[in-house]
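A.B. asks: I need the structure of the sequence given here:
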Amino acid sequence: MPLSFAEPTDPFVPLHVIAQSDLDAWLADQPEHVGRWVAANGFTAALGQILLVPDDAGGTICALAGYGTESKRARKRFALAAVAESLPEGTYQIASGLDAERAEMECLGWLLTGYTFDRYASKSPAKTGLIAPEGVDAARIEAMANAEALIRDLVNTPASDMGPEHLQQAIETLAEEFGASCKTILGDALLEQNFPMIHTVGRAADQAPRLIEMNWGSAGPKLTLVGKGVCFDTGGLNLKPGASMGLMKKDMGGAANVLGLARMIMALNLPLRLRVLIPAVENAVAGNAFRPGDILNSRKGLTVEINNTDAEGRLVLADALALADEGKPDLVISMATLTGAARVALGPDLAPFYTDDDQTAAALSDAAQRSADPVWRMPFHTPYEAMIEPGIADLDNAPSGGFAGSITAALFLRRFVENSAYMHFDIYAWQPSKSPGRSKGGLGQGPRAILGALPEVLGL
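C.D. replies: The predicted structure follows:
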């Protein structure tokens, strides 16, 4: 079910959003009986607090939503989402108290409370609708909400129903919806067309490895998105322990986030030429699995020594990035659930990104704040290049020592992009526990920030 605003013709309840510091001023403009009702019910406008104000006939004059203090709001992503989840069933229209600077973020959070993942068990749908406030770009907010829903659906679906062939089907469905073209290089055809590392990583699985390509748009700057589509990661012969394997259905979270970003770009009809590349594999264990100590050839011609088969994501991305770079786009962006080192550095909520361009980094950081999609710049620290050079081959897929794991992975990927501006995201794509507007499970990290930065970065 699409996440969308309520029709403005629906019967609605006016909703006043009130910060604690503004409560007295708001009450001063209200009839006396409203002030008595507010006091009798102990409404202080604390963050997330709600109060329905009745009329003489037992109906509702309006609803009040506590917006708390600035310091309390800083600790929440979507303050009004908590209100939306607590209000009685009905349609609401914001009557006062929400400034334009916060409106887009808060409306997005409200729409996201309507997300449910009900493929395997029934869930109660959202009961509160919101009429789009005047002055907000309703189509843009709905595009962001439905892109987030797509990301969550893809990540939440287990590998039994989201293997490489299912991911291909999801991409083909998205392409058909927006009139994009889609093609797939499958199985041994990867070897014939020079994608040896994608084939090597995925050859041990029942579902053949593949490279899926989607193209959309005929004019404007060229943007290529590359997403890690490892639909399940056992770790290969460097087998993960059970506790580490439990969330590996989300190892295609990079692909899911790329597809969410692509969906927003197409839904908003941005004036650019979009190319999406998804290497889709399962890193399985079988007699033909690749081994520690193997040396692989890549599409770019660089050789890679395998020191850990559990560092497979950068291998499939490398072949796809080499293809992306051959097209010389204006910008290449890769997204991947790549390293545990990124989580150690920044935790699950911040998405680290890498770029060599300070202006791009500034544009992305500014857009991230506006869109409630936090990111943090990490360095392409060139002096660490020696750490990914093993001597026996051009590159090492898993440098020993344990230091700077996210940085060395990003440096590895940068070796495959020489002709284009490049940005890389090392994301988690998972919400560990439920919070307002964010259900436990799959999560978008970075797409909204990128969307907001694209006009400046690409000159749209």
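
A.B. asks: CA atoms for contacts and neighbours, from now on please.
C.D. replies: Noted.

A.B. asks: Give me the nearest residue to residue 82, chain neighbours excluded.
C.D. replies: residue 436 (5.0 Å; Cα to Cα, 6 or more residues apart in numbering).

A.B. asks: And residue 111, by the same measure?
C.D. replies: residue 3 (6.0 Å).

A.B. asks: quick one more, to check against the first:
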Amino acid sequence: MTAASPYSFAPDGHGTKELHLVAVENFESWLETQSRRVRTWIGATGFAAKLGDIALVPDPDGGLVSAVIGHGTARDRQRDRFLLGGCRRALPAARYKLHHALAPDALAEECLGWLLAGYSFRAGAPSPRPDIAELVVPDGADTAQLQILAAAEVFTRDLINTPAAALGPEELESAAMALATRFGADMSVTYGDDLLYQNLPLIHAVGRASDRAPRLLDMRWGQTGPKLTLVGKGVCFDTGGLNLKPGASMGLMKKDMGGAATVLGLAQMIMATGWPVQLRVLIPAVENAVSGSAMRPGDVLTSRKGLTIEVNNTDAEGRLVLADALALACEEQPDALICMATLTGAARVALGPDIAPFYTHDDGFAQRLMAASARMRDPLWQMPLYPGYQTMIEPGIADLDNAPSGGMAGSITAALFLERFVTDGTRFAHFDIYGYQPKPAPGRPKGGAAQGARALFAALPDVLGL
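C.D. replies: Sure thing, here's the model as predicted:
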């Protein structure tokens, strides 16, 4: 028994089993609605609806007739998400019809977690299609949208999880091109030394040391409606450059293109849903390598916008490539500009791996994002673009410093740096994401993860007036 995809819902049919999701507070009332035989069996198993508990109910011949999953207490459900998905692989591989007492948002969360729990990744080969439990199209759920969200998350996860040897700037371009082709989008690419001729000098400076040519990917979709531009950091591997990272810090640097992977996933959601927008996706795709042509600490670079930057640490390269892309984006005066990047370790120190900080001066946008974050169970937190720290990024020898000394407020100063390349009055938000799940959790295996994309997908239609 296998579905067409572990990330889709199954049709109802012969052999479907019942799947009951029961919270502690509803356990006794649920039990009263069951047959005497089921009540006796549940009592014999000791099932009490504790979080993650599973009771398999047999028919008189010993075959499976239904399963019951404990949904825990309200406190349990507040502390984690996608709890139904956490039980998917523990269930026998059968087709199930969900019985529940969930509100619409909670149902959407649990169904999405179920789909995402089907994810697996194996380097160098297509991910094996697991023989795991399937869920029949749930009553009351927007299954088409849930499958769009799941497919986009899978796309993002696959890109982040692919080792850097198999996913450099060229392969990231190919993935973006395939997405563009699938949805009828246009894409242009500026390569290598042409970046200099097209006035994208910072992207060139960061990527020139690698034998994998740097490039800017520019994808466009939609002819009418508000202009929405997504910019994603596409550093396909980050050695730190001449300020070489220690080995322990370099081990996860295949994920340094997580911003690019996430905006591509968000773009996939938007195009699959058919939003009436003029969508543009800009990805500076580079490898920060070490060679005789690498940029040096102390170099002063001139950006597309004309601002000069003193390079005080070649490992603060992400903000450099994003600076040129943001300046380019603003030349078309977008109605909303989103930047996503695995930018600073400081963000992880402040908020840990689960919560992505974002920065914006638009209070209305921030409020909508926080509301969408809670509704979509996609954790975000607004951080301040504190003007008092502006002097920290002003070195004197140049307009800007890419790596202020002292190590304090690192995520904020990075956001302030990026803001200098955004035209005043532009509705702008920057997300300093981690892009990785450090240990397995319900619906989230260890590895690449999208952050902020679902919250943006829920908030942007209101922001853009769609």
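
A.B. asks: Is residue 45 of the first structure in a helix, a strand, or coil?
C.D. replies: Put simply, residue 45 of the first structure is coil when judged by DSSP: H, G, I helix; E, B strand; the rest coil.

A.B. asks: Map the residue nearest to residue 111 of the first structure across to the second structure for me.
C.D. replies: Residue pairing (TM-score structural alignment): residue 3 of the first structure is matched to residue 7 of the second structure.

A.B. asks: returning to that earlier point: the residue nearest to residue 111 of the first structure belongs to a helix, doesn't it?
C.D. replies: No. Counting by three-state DSSP, residue 3 of the first structure falls outside a helix, being coil.

A.B. asks: Tell me, how many residues neighbour it?
C.D. replies: Look at residue 3 of the first structure: counted by other Cα atoms under 10 Å, it has 23 neighbours.

A.B. asks: Assign residue 141 of the second structure to helix, strand or coil.
C.D. replies: coil.

A.B. asks: Double-check it against residue 109; I have them as touching.
C.D. replies: No. Under the criterion of Cα atoms under 8 Å, residue 141 of the second structure makes no contact with residue 109, lying 9.9 Å away.

A.B. asks: Look at those two and report which has more neighbours.
C.D. replies: Ranked by neighbour count (other Cα under 10 Å), residue 141 of the second structure and residue 109 place residue 109 first, with 22 against 17.

A.B. asks: three-state assignment of the closest residue to residue 300 of the first structure other than its chain neighbours?
C.D. replies: Using Cα to Cα, 6+ apart and skipping the chain neighbours, the partner closest in space to residue 300 of the first structure is residue 322 (5.9 Å). Of the three states, residue 322 of the first structure takes helix under three-state DSSP.

A.B. asks: Wait, the residue nearest to residue 82 of the first structure touches residue 111, no?
C.D. replies: No. Residue 436 of the first structure is beyond contact range of residue 111, at 10.9 Å (criterion: Cα under 8 Å).

A.B. asks: Can you pick out the residue with more neighbours from those two?
C.D. replies: Between residue 436 of the first structure and residue 111, residue 111 has the larger neighbour count (other Cα under 10 Å), namely 26 against 20.

A.B. asks: That one and residue 149 of the first structure: what is the separation?
C.D. replies: Separation of residue 111 of the first structure from residue 149 of the first structure (Cα to Cα, to the nearest Å): 10 Å.

A.B. asks: I'd like the distance between residue 309 of the first structure and residue 340 of the first structure.
C.D. replies: Residue 309 of the first structure sits 15 Å away from residue 340 of the first structure, going by Cα to Cα.
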